[in-house]
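S.K.: could you work out the structure for the sequence below:
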Amino acid sequence: MTSPLNRNVSRGYAMLWAVVLVAISVCVSLLTAITRAYASSLMVLIGFGIAALPWVPARRRSLIACQTTVLLRADGWRADFDSLRYGMVIGRECLVACWASMAALMLLSIASSP
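M.R.: Next comes the predicted model:
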């Protein structure tokens, strides 16, 4: 059984990604009609963008920050708050490190669909 602190870390992480999921869903619905006419050129641009990702300094910093931990209080409401905040911090670092790859895959799926 998981501890309440672990559940709060997961909740903080999931809350951040739920907001991102809504934003991605809105972007997909808006871009679907626009990108049909420019599918081949869009796929070339996405390919170049994915190739450039490893050299983005913010991505490297975020990948390092994903591996760091912070001190959490042991009990009480402050422990719950700390673990929720830690989940959101880890989610933010994951978002900064991976958003471009996720967006590229989303756009590739739109561009390659008939």
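S.K.: make it CA atoms for all contacts and neighbour counts henceforth
M.R.: OK.
S.K.: leaving out chain neighbours, which residue sits closest to residue 110?
M.R.: Of all residues not flanking residue 110 in the chain, residue 32 sits nearest, at 6.2 Å (CA to CA, 6 or more residues apart in numbering).
S.K.: the structure of the following sequence is requested for comparison with the preceding one:
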Amino acid sequence: MADYLVGQGLPAQRILREDRSTSTEENMRFSRAVLEAHGIGPDAPLVMVTSDFHLLRAVRIARKAGFGAVSGVASPTPLYVRYNAWLREYFAYISGWALREF
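M.R.: Sure, this is the predicted structure:
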């Protein structure tokens, strides 16, 4: 995403990177620390961009991580992986709900 944004003209020094996460939950936790280190609190407006199939669960995970003003923007999933992705996310959502991940 950073490469895309730089390619679209955004100065690289304006991009804050979180590069340690292996899951959405970790990404939200680690991103919160990165943002806070730059003076951006958890109540600042946050726009999360993720796959259309993952958006609902990702926003809920972000809210549990303490982001109070999060909204989401969906990126379309290519047709050749769409059905598999939606099926996987269906079970991930149920599992996340059952395990109280959000």
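S.K.: tm score of chain vs chain?
M.R.: Scored against TM-score structural alignment, normalised by the length of the second structure, the superposed chains reach a TM-score of 0.29; 41 aligned residues with a CA RMSD of 3.1 Å.
S.K.: thinking again about what came up before, got the buried residues for the helix or strand containing the residue nearest to residue 110 of the first structure?
M.R.: Per DSSP states H and E: residue 32 of the first structure is located in helix 4-35. Buried residues in helix 4-35 of the first structure, counted by 16 or more other CA atoms under 10 Å: 5, 8-13, 15-17, 28, 35.
S.K.: on contacts alone, who are the packing partners of it?
M.R.: Applying 3 or more CA pairs under 8 Å, 6 or more residues apart in numbering; DSSP states H and E, one finds that helix 4-35 of the first structure contacts helix 77-112.
S.K.: what comes up buried for the helix it packs on?
M.R.: Buried, per 16+ other CA under 10 Å, within helix 77-112 of the first structure: 79-97, 100, 103-104, 107-108, 110-111.
S.K.: between that helix and helix 4-35, how big is the angle?
M.R.: Helix 77-112 of the first structure runs at 20 degrees relative to helix 4-35, counting by axes from the mean of the first three to the mean of the last three CA atoms, to 10 degrees.
S.K.: any idea how far helix 77-112 of the first structure is from the chain center?
M.R.: From the chain centre to the centre of helix 77-112 of the first structure is a distance of 3 Å (CA atoms, centre = their mean, to the nearest Å).
S.K.: repeat that for stretch 32-42 of the first structure.
M.R.: Worked out by CA atoms, centre = their mean, stretch 32-42 of the first structure lies 24 Å from the chain centre.
S.K.: export the buried residues of helix 4-35 of the first structure to JSON lines and tack on distance to residue 48 of the first structure?
M.R.: Below are those laid out as JSON lines (distance: CA to CA, whole Å):
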{"residue": "5", "distance to residue 48 of the first structure": "41"}
{"residue": "8", "distance to residue 48 of the first structure": "38"}
{"residue": "9", "distance to residue 48 of the first structure": "35"}
{"residue": "10", "distance to residue 48 of the first structure": "34"}
{"residue": "11", "distance to residue 48 of the first structure": "35"}
{"residue": "12", "distance to residue 48 of the first structure": "33"}
{"residue": "13", "distance to residue 48 of the first structure": "30"}
{"residue": "15", "distance to residue 48 of the first structure": "31"}
{"residue": "16", "distance to residue 48 of the first structure": "28"}
{"residue": "17", "distance to residue 48 of the first structure": "26"}
{"residue": "28", "distance to residue 48 of the first structure": "20"}
{"residue": "35", "distance to residue 48 of the first structure": "17"}
